[in-house]
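Q: Predicted model and sequence below, questions to follow.
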Amino acid sequence: MWQDFIDCINARELSTLCAIFRLLLALLLGSAIGLERKRKGQAAGLRTFALISMGACLAMILSIYVPQEYLGLKNGDPGRIAAQVITGIGFLGAGAIIQMKGSVRGLTTAAGIWIIATIGMAVGVGMYIVAIAATLLVLAILSVLEMIEYRISLGHEARTIRLRISGIIHSIDGYREVLSRHHIHLSRVYVDFEYDADYTRLNLLVIVPDRYDFMTVFHDLSRVNSTISISLSNQADLS
């Protein structure tokens, strides 16, 4: 049994046992990254990443199986299935961003969806070491680099400025200019148009020094467009 398993890992030709092993490995690697995303409270979590990884792996298995079993095919191109996987993953990644209604909070998740698909494809073609190494690197980026970013921002805090603006705004350049003039870093933006009430809800996630005085900033922001109200939240929450 164990010898068959070892032979499966080193096999050049695809067998049923080898295909099952690759699917299980893709499931494991996808679950590892998905668990990290789930821990961060992202909508695309454990199940989503596991399914994407397995699906990409299965697509690559089919790409190998078809020319292996049907040698008489003259127009067969094993790369076509892989290319379509990348296209489909692009739609999934776009959906993760659109779901946030204009916020860029979904970019890391979208990038994670794309990279886990390529990891699954690597497993599907038998590049086990490369796939495992890529998974470890992704986990390092999502955890270690986040800690580095946090240490860099020590002495600063994230705040959310919430504005209600009369009518529908077409640009936030005026607000960006005010924040830039006060040396405030704008991290993320959330825009929500309330067509029934005829006003725009604009939330700005900013990075400022600890105990920053916002009074002058609020005064300048209130003069941009037809601002109805301005409030400040201590939480880095754009929704």
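A: Noted; the coordinates are in hand.
Q: contacts and neighbour counts: CA atoms only from here.
A: Noted.
Q: which residue is nearest the middle of this protein?
A: For the chain, the residue nearest the mean C-alpha position is residue 109 (1.5 Å; Cα atoms, centre = their mean).
Q: from memory that one sits against residue 94, does it?
A: No. Counting by Cα atoms under 8 Å, residue 109 stays clear of residue 94, with 10.0 Å between them.
Q: what about versus this one:
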Amino acid sequence: MTLEYILRVVVAGVCGALIGYERRSRHKEAGIRTHFIVSVGASLMMVISKYGFTDMGNWENVSLDPSRVAAQIVSGVGFLGAGTIFMNKQKVKGLTTAAGIWATAGVGMAIGAGMYAVGIGVTALILIVQFAMHGRSAPVLGAKTYTLSVSLVNHTDPVENLLKTLEDNEIYIVKLYSETTAPTQSNSDIPDTHIESEIQLKMEIKFPTSMRTSDVMLILQSQPDVRKIQLE
């Protein structure tokens, strides 16, 4: 019977990892490891809830209710999911990821309870809906990673404006580095020359295979704060 319990936890982990892979492919806050651990943990707690107290069955004045553990899993994962939700300029982000974590816990609970068909079926349903609703972004899964270096004029929110432009055009950032250079003056003979600093960004990006590097360059060149661009 122990092997059966382990099998339930393993299957739950695989289902959670599949859901997490879809989130990671879109560079969301919670990826494979988070969803894997949530699903495995929920499955383990369900197994313990159903079978971990069988030795107490003959105790007098002891009432066992496995559903109490399930209820605590649901409320506990709710707090975990809330950590992925944030607001930026009146726009809420992370809701889908939070809902995915909550649903992943449900998948783990179902498989931990021995309901393999339900857990696997819900996993497939979540993946189908997620990929269907992001159909245009699907080709980014196998896309090549490029290194992008950008120099920005340090005006009002230049980095935020650039990142929003990339997001709107389905250009995904894998890693991001930035630094601000000291103010420079291009012509020291003219005392009134405007002095301004620059922000140097270096990032690893991915974009759909249907998009060319020249398309990315045009998108970046259209930004007023961009001075220099190098895409490798």
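A: Nice, thanks for sending it over. Remember, predicted model here, so these are calculated numbers, not experimental data.
Q: Just give the TM-score of the two.
A: For this chain pair, the superposition-based TM-score is 0.55 by TM-score structural alignment, normalised by the length of the second structure; 142 aligned residues with a Cα RMSD of 2.8 Å.
Q: Quick check: which element contains the residue nearest to the centre of the first structure?
A: helix 107-124 (DSSP states H and E).
Q: Equivalent analysis for residue 156 of the second structure, please.
A: Residue 156 of the second structure belongs to no helix or strand, assigned by DSSP H and E.
Q: Burial check on it, number of neighbours?
A: 9 (other Cα atoms under 10 Å).
Q: What of residue 221 of the second structure?
A: Number of residues near residue 221 of the second structure (other Cα under 10 Å) recorded here: 14.
Q: ok, it to residue 97 of the second structure distance?
A: Residue 221 of the second structure is 32 Å from residue 97 of the second structure, where distance means Cα to Cα, to the nearest Å.
Q: and if you look at residue 162 of the second structure?
A: 23 Å.
Q: go on, residue 116 of the second structure?
A: From residue 116 of the second structure to residue 97 of the second structure the distance is 23 Å (Cα to Cα).
Q: Equivalent analysis for residue 202 of the second structure, please.
A: Distance from residue 202 of the second structure to residue 97 of the second structure, by Cα to Cα: 27 Å.
Q: With residue 172 of the second structure instead?
A: 16 Å.
Q: Quick one: neighbours of residue 22 of the second structure, just the number.
A: So residue 22 of the second structure, with other Cα under 10 Å, has 19 neighbours.
Q: what distance separates stretch 24-44 of the first structure from the centre of its chain?
A: 12 Å (Cα atoms, centre = their mean, to the nearest Å).
Q: How about residues contacting that stretch?
A: 45-54, 57, 96, 109, 112, 116, 119-120, 123-124, 132, 135, 138-139, 142 (Cα atoms under 8 Å, 6 or more residues apart in numbering).
Q: what does that stretch correspond to over in the second structure?
A: Using TM-score structural alignment, stretch 24-44 of the first structure corresponds to residues 10-30 of the second structure.
Q: Tell me the secondary structure at the residue of the first structure most remote from its centre.
A: Most distant residue from the mean C-alpha position of the first structure: residue 72, 41.6 Å away (Cα atoms, centre = their mean). Residue 72 of the first structure falls in the coil class when you classify it by DSSP: H, G, I helix; E, B strand; the rest coil.
Q: What separation is there between it and residue 62 of the first structure?
A: 16 Å.
Q: Give me the neighbour count for the counterpart of residue 55 of the second structure in the first structure.
A: Matched to the first structure by TM-score structural alignment, residue 55 of the second structure sits across from residue 69. For residue 69 of the first structure, the count of nearby residues is 10 (other Cα under 10 Å).
Q: Helices of the first structure, residue ranges please.
A: Per DSSP state H, the first structure carries helices over the ranges 2-10, 16-39, 46-69, 79-98, 107-124, 128-152, 173-181, 215-221.
Q: can you list those in CSV and add distance to residue 204 of the first structure?
A: Shown next, in CSV, are these (distance: least, Cα to Cα, whole Å):
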stretch, distance to residue 204 of the first structure
helix 2-10, 51
helix 16-39, 24
helix 46-69, 29
helix 79-98, 17
helix 107-124, 17
helix 128-152, 19
helix 173-181, 9
helix 215-221, 11
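Q: where's the alignment partner in the first structure of residue 73 of the second structure relative to residue 221 of the first structure, distance?
A: Superposed on the first structure with TM-score structural alignment, residue 73 of the second structure falls opposite residue 85. Between residue 85 of the first structure and residue 221 of the first structure the distance, using Cα to Cα, works out to 46 Å.
Q: Check the offset of stretch 67-78 of the first structure from the chain's centre.
A: 36 Å.
Q: sorry, back to before: any idea of the angle the helix holding residue 109 of the first structure forms with helix 46-69?
A: 30 degrees (axes from the mean of the first three to the mean of the last three Cα atoms, to 10 degrees).
Q: what range in the second structure matches helix 107-124 of the first structure?
A: Counting by TM-score structural alignment, helix 107-124 of the first structure pairs with residues 95-112 of the second structure.
Q: Can you mark which positions in the matching stretch are buried?
A: Residues 97-112 are the ones in stretch 95-112 of the second structure that count as buried (16 or more other Cα atoms under 10 Å).
Q: do the same with stretch 217-231 of the second structure
A: By 16+ other Cα under 10 Å, the buried positions in stretch 217-231 of the second structure come out as 220, 225-226, 231.
Q: cool, stretch 22-36 of the second structure as well?
A: 22-26, 30-32, 34-36.
Q: So which of those is the closest to residue 153 of the second structure?
A: Closest approach to residue 153 of the second structure among the buried residues of stretch 22-36 of the second structure (Cα to Cα): residue 26, at 28.6 Å.
Q: Does residue 231 of the first structure touch residue 161 like I think?
A: Yes. Using Cα under 8 Å, residue 231 of the first structure makes contact with residue 161 at a distance of 6.0 Å.
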